[in-house]
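# My questions concern the predicted model and sequence given below.
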Amino acid sequence: MLLNVAAYHFTPLDDADALAATLRTAAEAGDVRGTILVAPEGVNLFLAGDETAIDAVLAVLHDDARFAGLDVKRSWSCAQPFGRLKVKRKPEIITFRRDGTTPFDRRAPAVDPPTLARWIAQGTDDDGRRLVLLDTRNREEFDYGTFGGAMTLPIDNFTDLPAALAPHRDELADATVVSFCTGGIRCEKAALWLHDDGMQNVLQLDGGILGYFEQVGGFGYDGHCFVFDGRVALDPQLKPVVDAAA
């Protein structure tokens, strides 16, 4: 079995090029494949390989104080879901093109998976406000599955989200809106931007769908979660729906 990991961390980097090179060296040494994105705002990675080799790559980050608190989501597959290793130096680790949305020293309010599961069961938050789940992913992703009754928007790119949501903002004014995405990184920016833009009722789901699956399972979720590799999608037990080894 191969270990699959997904992780991101926002932190100012003045040595992004050097860090990208160090991570590449560590990954190549263990034949780790996947994608490593490095930008002045942090790191975002999706990798698969032997567990020892993956841990060696993660050790580069764990040994760097700037990445304290790095949250790594782990799952397993029978075969390598990535064709090769790609290490990219980018302007952003998740492209949103909105100033002031990188959560260095602040982030939008969040809700943890067990609390969200309770709210889904209740149909309201703990103050009795109606609950709306906002899917910030694109149409290809949510076609594989999403939370039951979630608001989905006909977008193809994350940068389209603010404009696509704009016509719906008035109807959401009396609700507690919980934004979610695959692993949480998009909502770090989207929820912060919406909060700063006047939607004080927006929360982000900590850890995204994969974090919810890990802590809660599939309660309230319909279908599978699309992932960006050869596994295609994961079920609520974090097992591949389509495994390259099958």
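Here it is on my side, so go on. Numbering: from 1, shown residues only.
# from here on, contacts and neighbour counts on C-alpha atoms
OK.
# Please list the outside residues in contact with the lengthiest helix in the chain.
Using DSSP state H, we find that the single longest helix of the chain is helix 16-29. Contact with helix 16-29 is made by 33, 36-40, 42, 53-54, 56-57, 60, 85, 87-89, as judged by C-alpha atoms under 8 Å, 6 or more residues apart in numbering.
# residue ranges for the helices of the protein, please.
So, for the chain - with DSSP H - the helices run 16-29, 51-62, 113-122, 139-142, 161-165, 185-196, 208-215.
# Show me how far the longest one is from its chain's centre.
In other words, helix 16-29. Computed by C-alpha atoms, centre = their mean, to the nearest Å, the chain-centroid distance of helix 16-29 equals 22 Å.
# I figured residue 165 hits residue 153, correct?
Yes - at 7.2 Å, residue 165 counts as touching residue 153 under the criterion of C-alpha atoms under 8 Å.
# Could you find the residue nearest the spatial middle of this structure?
The centre of the chain sits closest to residue 183, judged by C-alpha atoms, centre = their mean, with a distance of 2.1 Å.
# Just confirm that residue contacts residue 212, I think it does.
No - the criterion here is C-alpha under 8 Å, and residue 183 misses it with residue 212 at 9.1 Å.
# Quick check: buried residues in stretch 84-102?
85-90, 92-94, 96, 101-102 (16 or more other C-alpha atoms under 10 Å).
# hmm, who's touching that stretch?
With contacts defined as C-alpha under 8 Å, 6+ apart, stretch 84-102 is touched by 10, 16-17, 20, 24, 27-28, 32-44, 158-159, 185-186, 188-190, 192-193.
# redo that, cut-off 7 Å
The contact list for stretch 84-102, computed with C-alpha atoms under 7 Å, 6 or more residues apart in numbering, reads 17, 20, 24, 32-44, 158-159, 186, 189, 192-193.
# So which residues of the chain form strands?
Assigned by DSSP state E, the strands in the chain fall at 2-10, 33-39, 42-49, 71-77, 85-89, 110-111, 130-135, 145-147, 175-180, 202-205, 221-223, 225-226, 233-234.
# Take this one as well and set it beside the first:
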Amino acid sequence: MHILNIAAYKFVALDRLPDLQTAMREALQSRAITGTVLLAEEGINLFLAAPGPAIHDFLVWLRQDTRLSDLPVKESWSHAAPFRKLLVKVKPEIIKMNHPAIQPSAGRAPAVDAATLQRWMDCGHDDGGRPVVTLDTRNAFEVDVGSFKNAIDWRIAKFTEFPQALLKHRDTLQGKTVVSFCTGGIRCEKAAIFMREAGVEQVYQLDGGILKYFEECGHAHFDGACFVFDARRALDPGLQPRVPLSPG
């Protein structure tokens, strides 16, 4: 396997987006990297693939921007690139929620790392003795591919439905420690902030999402695979495509 796949996001104030879009497209094209980059005033979200040296060289270039110097990246490997082309887009939000008051760059919700979540699920409660529940913030069709055992699933069809679902079910979460999770962390970060502002007292986000959890904890407490929005379709707990890619 020689194709390095990376997923990364960061909520950070960005300006001069058209200029950044042009520079980033040129940097990626010159390294023959494919995938998708979303840019917004609230931050960056990207999914990219290429041979390892090209990806690492691009990250060196990207991190010269002090706003992105600490961009956390999740990695996995495949035999072929899961993207056929490159897209660099400017969007109103890097993950659409339709709640502009939610600004993660102004302050993150508390995060729990993968090892701590596994320990809590092993015990059934957090370090303070409160019962722990996991809340899947992804779309229903993603959940159907795989999720944490006994995770709360409100069967939303798109992330913009999450706020209304939370308000409907908010009372059922009181008295519990709620850990929101998603594929790579971006949706559950916004979701956790919204839940705290809506009055849910004890909320954490799973830092790095399912992909980081797989990397650090494997299949513990997880049934199935993690849906991804590329040609791999789903990754198993070893971060390998559930159905091998055809060279493309």
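Okay, I see it. Please read these numbers as outputs of a predicted model, since none were measured by experiment.
# what's the TM-score here?
Comparison of the two superposed chains (TM-score structural alignment, normalised by the length of the first structure) gives a TM-score of 0.97, and 246 aligned residues with a C-alpha RMSD of 1.2 Å.
# picking up where we left off before, any idea which of the buried residues of stretch 84-102 of the first structure is the one closest to residue 123 of the first structure?
If you rank the buried residues of stretch 84-102 of the first structure by distance to residue 123 of the first structure using C-alpha to C-alpha, residue 101 comes first, at 29.8 Å.
# Aligned counterpart of the residue nearest to the centre of the first structure in the second structure, please.
Residue 183 of the first structure maps onto residue 184 in the second structure when the alignment is built from TM-score structural alignment.
# Once you drop chain neighbours, what's closest to that match?
Distances taken as C-alpha to C-alpha, 6 or more residues apart in numbering place residue 209 nearest to residue 184 of the second structure, at 4.1 Å, with adjacent residues excluded.
# burial count for that neighbour?
Close neighbours of residue 209 of the second structure, defined as other C-alpha atoms under 10 Å, add up to 22.
# so who does it touch?
Going by C-alpha under 7 Å, 6+ apart, residue 209 of the second structure touches 181-185.
# gap between stretch 233-246 of the first structure and the chain center?
Its chain's average C-alpha position is 18 Å from that of stretch 233-246 of the first structure, according to C-alpha atoms, centre = their mean.
# what does it contact?
Looking at what lies outside stretch 233-246 of the first structure - C-alpha under 7 Å, 6+ apart - the contacts are 75, 77-79, 81, 213, 217-218, 224-227, 230-232.
# ok, the match of residue 183 of the first structure touching residue 215?
No - in this structure, residue 184 of the second structure is not within contact of residue 215 by C-alpha atoms under 7 Å, at 11.5 Å.
# where do the contact lists of the two overlap?
By C-alpha under 7 Å, 6+ apart, no residue touches both residue 184 of the second structure and residue 215.
# can you give me the end-to-end distance of stretch 154-172 of the second structure?
12 Å (C-alpha to C-alpha, to the nearest Å).
# Check the alignment and tell me where residue 89 of the second structure lands in the first structure.
Aligning on TM-score structural alignment places residue 89 of the second structure opposite residue 88 in the first structure.
# And residue 75 of the second structure, by the same measure?
Using TM-score structural alignment, residue 75 of the second structure pairs with residue 74 in the first structure.
# residues near its match, how many?
There are 16 residues near residue 74 of the first structure, going by other C-alpha under 10 Å.
# can you pull the contacts of it?
So residue 74 of the first structure contacts 3-6 (C-alpha under 7 Å, 6+ apart).
# what's around the nearest residue to residue 90 of the second structure once chain neighbours are set aside, how many residues?
Nearest residue to residue 90 of the second structure, sequence neighbours excluded (C-alpha to C-alpha, 6+ apart): residue 39, at 4.7 Å. When neighbours are defined as other C-alpha under 10 Å, residue 39 of the second structure has 23 of them.
# what does residue 169 of the second structure give?
Neighbours of residue 169 of the second structure (other C-alpha under 10 Å): 11.
# Let me know the distance separating it from residue 163 of the second structure.
Separation of residue 169 of the second structure from residue 163 of the second structure (C-alpha to C-alpha) stands at 10 Å.
# likewise residue 138 of the second structure?
Residue 138 of the second structure is 13 Å from residue 163 of the second structure, by C-alpha to C-alpha.
# higher neighbour count, those two?
Applying other C-alpha under 10 Å to residue 138 of the second structure and residue 163 shows that residue 138 carries more neighbours, namely 24 against 16.
# ok, the nearest residue to the more buried one once chain neighbours are set aside to residue 88 of the second structure distance?
Spatially, and ignoring its direct neighbours in sequence, residue 138 of the second structure is nearest to residue 182 (5.7 Å; C-alpha to C-alpha, 6+ apart). The spacing between residue 182 of the second structure and residue 88 of the second structure, counted by C-alpha to C-alpha, is 23 Å.
# Pull up the distance across stretch 28-44 of the first structure, start to finish.
17 Å.
# Stretch 21-40 of the second structure too?
End-to-end for stretch 21-40 of the second structure, by C-alpha to C-alpha: 10 Å.
# In contact with residue 14 of the second structure, which residues?
40-43.
# Hmm, I typed the wrong one, I wanted residue 203 of the second structure.
177-179, 192, 196.
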